[in-house]
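J.: Using only what follows, build the 3D model:
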Amino acid sequence: MPRCSRSSGHASWQEEQKPSCWIRCWSCASSVAGSKPGANNARTRPMCWRACARCRSWNVWAKRCERCSWTWRAWTPTGWHSRENYRLPKPESQRRALAEQIGADGLALLRALEQAATPAELQEVHSVQLLRQVWQQYFELGEGQAHWRAGPQAEQEGVIRSPYDPQARCGKKRDTVWLGYKVHLTETCQTPPVEPAQGQEQRAAPRLIVQVETTLAEVQDVEVTATIQHELAQADLLPDEQVVDTGYLDADLLVSSQSDYGIRLLGPVLADTSWQAKAGKGFDLAHWQKQQVICPQGQRSVSWSVQSQRIEAGFARHTCAACACRPDCTHATSAGRVVHLRPQAASEALQARRAEQQTPEFRQQYATRAGIEATHSQGVRRMGLRRSRYDGLPKTHLQHVLTAVAINLVRIDAWLLGKPPGATYQSPLALLAAHPLLYQPPPPLQEAC
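T.: From the prediction side, this is the model:
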């Protein structure tokens, strides 16, 4: 069981962008160079959007499904072929007109599939369901027409950004925006010493990645902490201490990590951003048993309401109205101050951590987390961790797991060969500033002759 582990996340986006055309058909195979009956068009066929693309009886060159006798010529709009091979126009008006026309063509296809003469099995094809979902998000379907939306309409499953990978989502971290997924790595940071072989000195075990979690790019880091701890418990790899950054922490996790898994979650929490706290005129949160809050002027709250995830403590209106410090306490003009609290355990843990993270001892302990950044750099620069070579969350997760295995093998090989880990890079200016000669007193000046 490792004594300490550290977790962090990294973006992983698609290796290459697919063509932006949303509507493809089997007739595009005839425009490929060298394309003819019997030719190998395996690279172009999976890109097509025809409803019968998954039907084994589909005759590519006759444009007809032999099993269901559903022919595409019956519903093909006029000018369909002329709109397949196009270049995206530069004027915004022409781009919008092209989007409206593509929406009309896709709507015509969906309506043809909803007719009574259309076989029911065609409506259950995954590509058809995906096309219908995309059109609902990007077009307003009304009065028999499809109008391009100013922005996609979000649904519970999320906005589809690419038809080739419906699970890929857009993520943003500071100034970086990507399309794809996010990987979270957990590695050991304090390992016990290993019994040395004959003629060798005792060394600590190599630091290895013990857990890999892949999520959608839009999933927040704080939502993954409990999942990582659960999987570590399933593998019997729970640490005594888990070092994470602020994104993986909140007040409830500070309590649940200790109570459910016996883990001390080490990391800085967010500061209180309320304008009262910034002014340094907060409250003494006391008397949980009496269910009261005492303000800096000694007044006590008169109401205590327990909600699903918070507690509201309110002060009497006449008490706040007569107080000289009212402008420093609340902006309300006709009501008393209302204080929002977390449950007692979470509130006390949060206040204790905010006080603890100001100490030098905490900063020294938290400095251990910097090692996970080296793991990210190794995965990105040497293992291609930032690029997803496959579509879909399961395959992308498999790539992340294999990348973590490769990193572990490299570290085990270096440990067996006795190679020490690389030193942290320091700039020449930092090395010069740390030189011991700079801290020695200068020699006495000799008198000139």
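J.: For the rest of this, base every contact and every neighbour count on C-alpha atoms.
T.: Noted.
J.: just checking, what packs against the strand ranked longest in the chain?
T.: If you go by DSSP state E, the chain has its longest strand at strand 176-190. Contacts defined by 3 or more CA pairs under 8 Å, 6 or more residues apart in numbering; DSSP states H and E place strand 176-190 against strand 4-14, strand 169-173, strand 209-216, helix 393-416.
J.: what's the most buried one of these?
T.: Here the criterion is mean neighbour count by mean count of other CA atoms under 10 Å, and of the helices and strands packed on strand 176-190 the winner is strand 4-14, at a mean of 23.
J.: what angle sits between that strand and helix 393-416?
T.: Going by axes from the mean of the first three to the mean of the last three CA atoms, to 10 degrees, strand 4-14 is angled at 130 degrees with respect to helix 393-416.
J.: Going by secondary structure, residue 265 is in what exactly?
T.: Residue 265 is located in strand 264-266, with elements delineated by DSSP states H and E.
J.: Show me the one of the helices and strands packed on strand 176-190 that comes nearest residue 285.
T.: Evaluated over the helices and strands packed on strand 176-190, closeness to residue 285 peaks at strand 4-14, with 32.6 Å, by CA to CA.
J.: Point out the other helices and strands that the next helix or strand after that closest one packs with.
T.: Remark: after strand 4-14, the chain's next helix or strand is strand 58-59, criterion DSSP H and E. Applying 3+ CA pairs under 8 Å, 6+ apart, one finds that strand 58-59 contacts strand 64-65.
J.: Can you show me the strands along the stretch 101-250 of the chain?
T.: Defined through DSSP state E, counting those that start in this stretch, the strands belonging to the stretch 101-250 of the chain, from first to last, are 139-142, 145-148, 169-173, 176-190, 193-194, 203-204, 209-216, 241-243.
J.: and this one, so I can compare the two:
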Amino acid sequence: MQQFQYIDGVVRWREPKNTPPGLIRLRTPYEPDARTGSKREVDWSGYKIHLSETCEPDTPHLITHIHTTPAPVTDVVVLEDIHTALADRGLLPEEHLVDAGYVDAGQIHHAHRDHHVELVKPVKATTVKGQATADVFDNTRFTIDWDQRQALCPGGQTQRRVARRPKPGWHCGHPCPFRRPTLRPL
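T.: Take a look at the predicted model:
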């Protein structure tokens, strides 16, 4: 059924574009819940495991949570479940170091709103197609001073992080010359 189809009374190979999606496609009859995963150049059959561990410099690094999903589930969709599980056990960190695959704007907002967790992640590569314009900026237009923990936007405003955890609704107090009236903050 997955590799073949019955068309006009004839059994034929399926074209790759006509095979079932990864979340429902069986990989092996011996492990009916295993699925095929792919990330960059690596393909595998089975599951994906998301580990959470402590990383304080003066304490042992301990695994605090293991979250298992089918292999094709993307990282970003499991972060809220991980935070909920850590909170239920009293193990939720103030800062959660994650790789870029776990984060989007919604996750940053939900982690802060629902769990008071600051997500620390790598800055993603440029995602704006073509050249940045006066009202669309890619990450190359911002200057980040990691030592001072501040960012300078293309409008010349500096965001200084005065507290370990920023307060919701932060703004610099000056109107942004690039902000269009239709844009709204999260």
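J.: that older thread, out of the strands of the stretch 101-250 of structure 1, the one nearest residue 98 of structure 1 is which?
T.: Nearest of the strands of the stretch 101-250 of structure 1 to residue 98 of structure 1, taken as CA to CA: strand 145-148 at 9.9 Å.
J.: Check which helices and strands that closest one sits against.
T.: For strand 145-148 of structure 1, the packing partners by 3+ CA pairs under 8 Å, 6+ apart come out as helix 92-113, strand 139-142.
J.: Adding mean neighbour count, write those out as TSV.
T.: Formatted as TSV, the entries for these read as follows, by neighbours: other CA atoms under 10 Å:
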stretch	mean neighbour count
helix 92-113	17
strand 139-142	16
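J.: Just put these in TSV and tack on distance to residue 321 of structure 1.
T.: Compiled in TSV, these are given as follows (distance: least, CA to CA, whole Å):
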stretch	distance to residue 321 of structure 1
helix 92-113	57
strand 139-142	52
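J.: As a markdown table, the strands of the stretch 101-250 of structure 1 with distance to residue 268 of structure 1 would be great.
T.: Listed next are the strands of the stretch 101-250 of structure 1 as a markdown table, based on distance: least, CA to CA, whole Å:
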| stretch | distance to residue 268 of structure 1 |
| --- | --- |
| strand 139-142 | 44 |
| strand 145-148 | 45 |
| strand 169-173 | 19 |
| strand 176-190 | 18 |
| strand 193-194 | 29 |
| strand 203-204 | 28 |
| strand 209-216 | 22 |
| strand 241-243 | 10 |
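J.: Mind telling me what residue 62 of structure 2 corresponds to in structure 1?
T.: Following TM-score structural alignment, the counterpart assigned to residue 62 of structure 2 within structure 1 is residue 208.
J.: scratch that, residue 49 of structure 2
T.: Structural alignment places residue 49 of structure 2 opposite residue 183 in structure 1 (criterion: TM-score structural alignment).
J.: what residues are up against the residue nearest to its match when sequence neighbours are not counted?
T.: Leaving aside its sequence neighbours, residue 183 of structure 1 sits nearest to residue 214 (CA to CA, 6 or more residues apart in numbering; 4.5 Å). By CA atoms under 8 Å, 6 or more residues apart in numbering, the contact set of residue 214 of structure 1 is 181, 182, 183, 184, 393, 396, 397, 400.
J.: Residue 7 of structure 1 is in contact with residue 188, isn't it?
T.: No - when contacts are counted by CA atoms under 8 Å, residue 7 of structure 1 is not listed as touching residue 188 (9.1 Å).
J.: so who does residue 184 of structure 1 touch?
T.: When the contact criterion is CA under 8 Å, 6+ apart, the partners of residue 184 of structure 1 are 7, 8, 9, 10, 212, 213, 214.
J.: Distance check, the last one against residue 96 of structure 1.
T.: What it means is residue 214 of structure 1. Taking CA to CA, to the nearest Å as the measure, residue 214 of structure 1 and residue 96 of structure 1 are separated by 36 Å.
J.: And the helices and strands packed on strand 145-148 of structure 1: which comes nearest residue 387 of structure 1?
T.: Going by CA to CA, the one of those nearest residue 387 of structure 1 is helix 92-113, 29.8 Å.
J.: equivalent range in structure 2 for that closest one?
T.: On structure 2, no counterpart of helix 92-113 of structure 1 exists by TM-score structural alignment.
J.: picking up where we left off before, which of the contacts of residue 184 of structure 1 are still contacts in structure 2?
T.: Contacts conserved in structure 2 for the contacts of residue 184 of structure 1, using both residues aligned by TM-score structural alignment, their matches' CA atoms under 8 Å: 212, 213, 214.
J.: mind listing what the first one touches?
T.: Going back to what we said before, that points to residue 212 of structure 1. Counting by CA under 8 Å, 6+ apart, residue 212 of structure 1 touches 183, 184, 185, 186, 400, 401, 404.
J.: Out of these, which comes closest to residue 143 of structure 1?
T.: Closest to residue 143 of structure 1, out of all of the contacts of residue 212 of structure 1 and judged by CA to CA, is residue 183, at 43.9 Å.
J.: was I right about that closest one contacting residue 11?
T.: Yes - under the criterion of CA under 8 Å, residue 183 of structure 1 lies in contact with residue 11, with a separation of 6.3 Å.
J.: Stretch 83-94 of structure 2 spans what distance, first to last residue?
T.: From its first residue to its last, stretch 83-94 of structure 2 covers 11 Å (CA to CA).
J.: What range does it cover in structure 1?
T.: Alignment of stretch 83-94 of structure 2 against structure 1: residues 229-240, by TM-score structural alignment.
J.: in that stretch, what's buried?
T.: Using 16 or more other CA atoms under 10 Å as the test for burial, stretch 229-240 of structure 1 gives 229, 230, 231, 232, 237, 238, 239, 240.
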